[in-house]
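Novice: got a predicted structure plus its sequence, pasted below:
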Amino acid sequence: MIIAHGPAGYLLTKIFTTTILRNSIGSITNSRRYNLLILAGIVGGIMPDFDFIYHIFIDSDRTPHHSYITHMPIFWICMMSLLGITGKMLKKPWFSTVTITMCSAALLHLICDTITGTIYWLYPFNMHPFNVFTVSGKYIWWVHNYIYHWTFLIEITIVTIAMAVFLQIPKTIRYLLTIIRRDKTLQKIFIRLGVCALGITLIILIGSIKFDFDNRVFQKIIKLKHYISRNASIIR
């Protein structure tokens, strides 16, 4: 993933603050503790990629940065355990809460990277890389290989949801739905807008699949057409 790590960490922290951590931070969402926890989640979400600085300026792009210790799940599990125990020993539960949240967001980063990247989940016992989908390296700039892959839509979805939660759009949507239920004209307008949005989404999806597979499906269809035409001419 490229753009969704920070937003994913934000969403994870929002879930924490409304469930298991609700009693420890209180109900005031603009409190200092709440803001600190949200910041910890966002920073934790992008923290594993800090090794990219070393990768570019010191390692000179010789080693894939997913091979560094900061991209190993065992590293963040150990950090979470160590910092959590330290906070408990120092009798500072809030320190443990912040650091565990940050490390949890870092682990979520690795889960997201597993979608199209390679993460060594069994390190140090096994160096087998795990990934769900493989992104081809047909473009010179590696970023293009990811943004033209259909899984980039997952990143866009995560970013969109994070923005909606941050801007409290769900509350606005509930208010709009209340108004729409009372007006049939508005219902027709929103149905048409929804159909248009669905059509645009399908076009983007088809376009991304087309980019990803480099028109191989269409090339096979053309080859099949030429094959049939050639055989038909021979029969004649």
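Specialist: Nice, thanks for sending it over. Numbering: from 1, shown residues only.
Novice: CA only for contacts and neighbour counts going forward, please
Specialist: Noted.
Novice: Gly6 and Ile42 touch, don't they?
Specialist: Yes: Gly6 lies in contact with Ile42 (CA atoms under 8 Å); the separation is 4.8 Å.
Novice: ok, now how distant is Tyr227 from Val217?
Specialist: 15 Å (CA to CA, to the nearest Å).
Novice: again with Arg62
Specialist: 35 Å.
Novice: buried set for the lengthiest helix in the chain?
Specialist: For the chain, the helix that runs over the most residues, judged by DSSP state H, is helix 184-212. For helix 184-212, a neighbour-count test (16 or more other CA atoms under 10 Å) marks 205, 208-212 as buried.
Novice: list just the nearest of those to Tyr146.
Specialist: Asp212 (9.0 Å; CA to CA).
Novice: which stretches in the chain count as helices?
Specialist: 5-18, 22-25, 32-46, 51-57, 73-89, 93-116, 142-147, 152-166, 169-181, 184-212, 216-235.
Novice: comparison target, given below:
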Amino acid sequence: MFVISHAAHGYLASAALHNRIVNNDYKLFLWLCIFFSVFPDIDGVFSTTVAGHHSILHTPMFWIVLCGLIYVISQKFNPAKSHLITLGIFLGATLHIITDWITARTVGIQWLYPFSGQNFYVYSIYPEQGQIPVFEMITDPYWSFYMENKVLFGFEIGLNFLALIFLIKNSNLLKMKGSL
């Protein structure tokens, strides 16, 4: 899945929970969800190939441990927002892992890491197609390969359009509230 799509699902998740979060805290939650729905792909900067970029940042155990530590630390420094901070980070990262698992084309997700290094995926993966630098993902031949699975590509495009619709709708609501 491409970075913009990860940001879109982070936005959609935070928008879905908007009514359950105090307005003063919503912006923090929104930005945590968006940032951490993209953050696991930072490992792509350090990877030589697309197929090799799923590091420990793409494993659930890493995020469970990290969010546990963040929760404990934030309880000491900002107990009123510790749940919100932890949830925003965990939700964003977990959605990233789930959507990468669903849309995997070259490498799966190691759901059982560190107990197993097995990659899990929904559709067949083709690691040989991912032996290119991460920054070449948006050029052919990888781009054409990525679009071959119309269901996955449609899911990703649909997710982006849905996020765009919600973004426009929510920005119009904010403008109307401001003019009242």
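Specialist: Good, I have the coordinates. Just so you know, these numbers come straight off a predicted model, no measurement behind them.
Novice: overall similarity of the pair, as a TM-score.
Specialist: TM-score for the superposed chains, counting by TM-score structural alignment, normalised by the length of structure 2: 0.76, backed by 157 aligned residues with a CA RMSD of 2.6 Å.
Novice: take the helices of structure 1 and lay them out in JSON lines including distance to Leu122 of structure 1.
Specialist: Converted to JSON lines, the helices of structure 1 look like this (distance: least, CA to CA, whole Å):
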{"stretch": "helix 5-18", "distance to Leu122 of structure 1": "22"}
{"stretch": "helix 22-25", "distance to Leu122 of structure 1": "33"}
{"stretch": "helix 32-46", "distance to Leu122 of structure 1": "21"}
{"stretch": "helix 51-57", "distance to Leu122 of structure 1": "20"}
{"stretch": "helix 73-89", "distance to Leu122 of structure 1": "8"}
{"stretch": "helix 93-116", "distance to Leu122 of structure 1": "13"}
{"stretch": "helix 142-147", "distance to Leu122 of structure 1": "25"}
{"stretch": "helix 152-166", "distance to Leu122 of structure 1": "25"}
{"stretch": "helix 169-181", "distance to Leu122 of structure 1": "39"}
{"stretch": "helix 184-212", "distance to Leu122 of structure 1": "29"}
{"stretch": "helix 216-235", "distance to Leu122 of structure 1": "35"}
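Novice: which of those helices sits closest to Tyr123 of structure 1?
Specialist: Here helix 73-89 is closest among the helices of structure 1 (CA to CA), at 6.9 Å.
Novice: pull up the aligned stretch in structure 2 for the closest one.
Specialist: Mapping helix 73-89 of structure 1 onto structure 2 (TM-score structural alignment) gives residues 60-76.
Novice: mean per-residue distance, the matching stretch to structure 1?
Specialist: When structure 1 is superposed, stretch 60-76 of structure 2 averages 1.3 Å from its matched positions, counting by mean CA distance after the TM-score superposition for structure 1.
Novice: give me the contacts around that stretch.
Specialist: For stretch 60-76 of structure 2, the surrounding residues in contact (CA atoms under 8 Å, 6 or more residues apart in numbering) are 56-57, 81-83, 85-86, 89-90, 93-94, 97, 111-114.
Novice: which of those lies closest to Pro141 of structure 2?
Specialist: For the contacts of stretch 60-76 of structure 2, the nearest to Pro141 of structure 2 is Ile97 (24.8 Å; CA to CA).
Novice: aligned partner of that closest one in structure 1?
Specialist: Under the alignment (TM-score structural alignment), Ile97 of structure 2 maps onto Leu110.
Novice: before we move on, what about Gln110 of structure 2?
Specialist: Checking TM-score structural alignment: Gln110 of structure 2 goes with Tyr120.
Novice: residues contacting its match?
Specialist: 67, 72-73, 126-130.
Novice: 6 Å - rerun?
Specialist: If you count contacts by CA atoms under 6 Å, 6 or more residues apart in numbering, Tyr120 of structure 1 has them with 127, 129.
Novice: that older thread, distance check, the match of Ile97 of structure 2 against Gly45 of structure 1.
Specialist: Counting by CA to CA - Leu110 of structure 1 and Gly45 of structure 1 are separated by 9 Å.
Novice: these two - which one has more neighbours?
Specialist: More crowded of Leu110 of structure 1 and Gly45, by other CA atoms under 10 Å: Gly45, with 31 against 28.
Novice: which residue in structure 2 aligns with the more buried one?
Specialist: Aligned partner of Gly45 of structure 1 by TM-score structural alignment: Ser37.
Novice: in this structure its match contacts Ala93, no?
Specialist: Yes: counting by CA atoms under 6 Å, Ser37 of structure 2 touches Ala93, with 4.9 Å between them.
Novice: so where is the longest helix of structure 1 in structure 2?
Specialist: Using TM-score structural alignment, helix 184-212 of structure 1 finds no match anywhere in structure 2.
Novice: check which helices and strands that helix sits against.
Specialist: On a contact count with 3 or more CA pairs under 6 Å, 6 or more residues apart in numbering; DSSP states H and E, helix 184-212 of structure 1 meets no helix or strand.
Novice: chain center to that helix: distance?
Specialist: Its chain's C-alpha centre and that of helix 184-212 of structure 1 lie 22 Å apart, by CA atoms, centre = their mean, to the nearest Å.
Novice: again, but for stretch 90-109 of structure 1
Specialist: 20 Å.
Novice: and the gap between Asp140 of structure 2 and Val45 of structure 2?
Specialist: 20 Å.
Novice: with Ile73 of structure 2 instead?
Specialist: 28 Å.
Novice: before we move on, what about Ile70 of structure 2?
Specialist: Taking CA to CA, one finds Ile70 of structure 2 at 24 Å from Val45 of structure 2.
Novice: more neighbours: the two, which one.
Specialist: Legend: neighbour count by other CA under 10 Å for Ile70 of structure 2 and Val45, higher for Ile70 (16 against 12).
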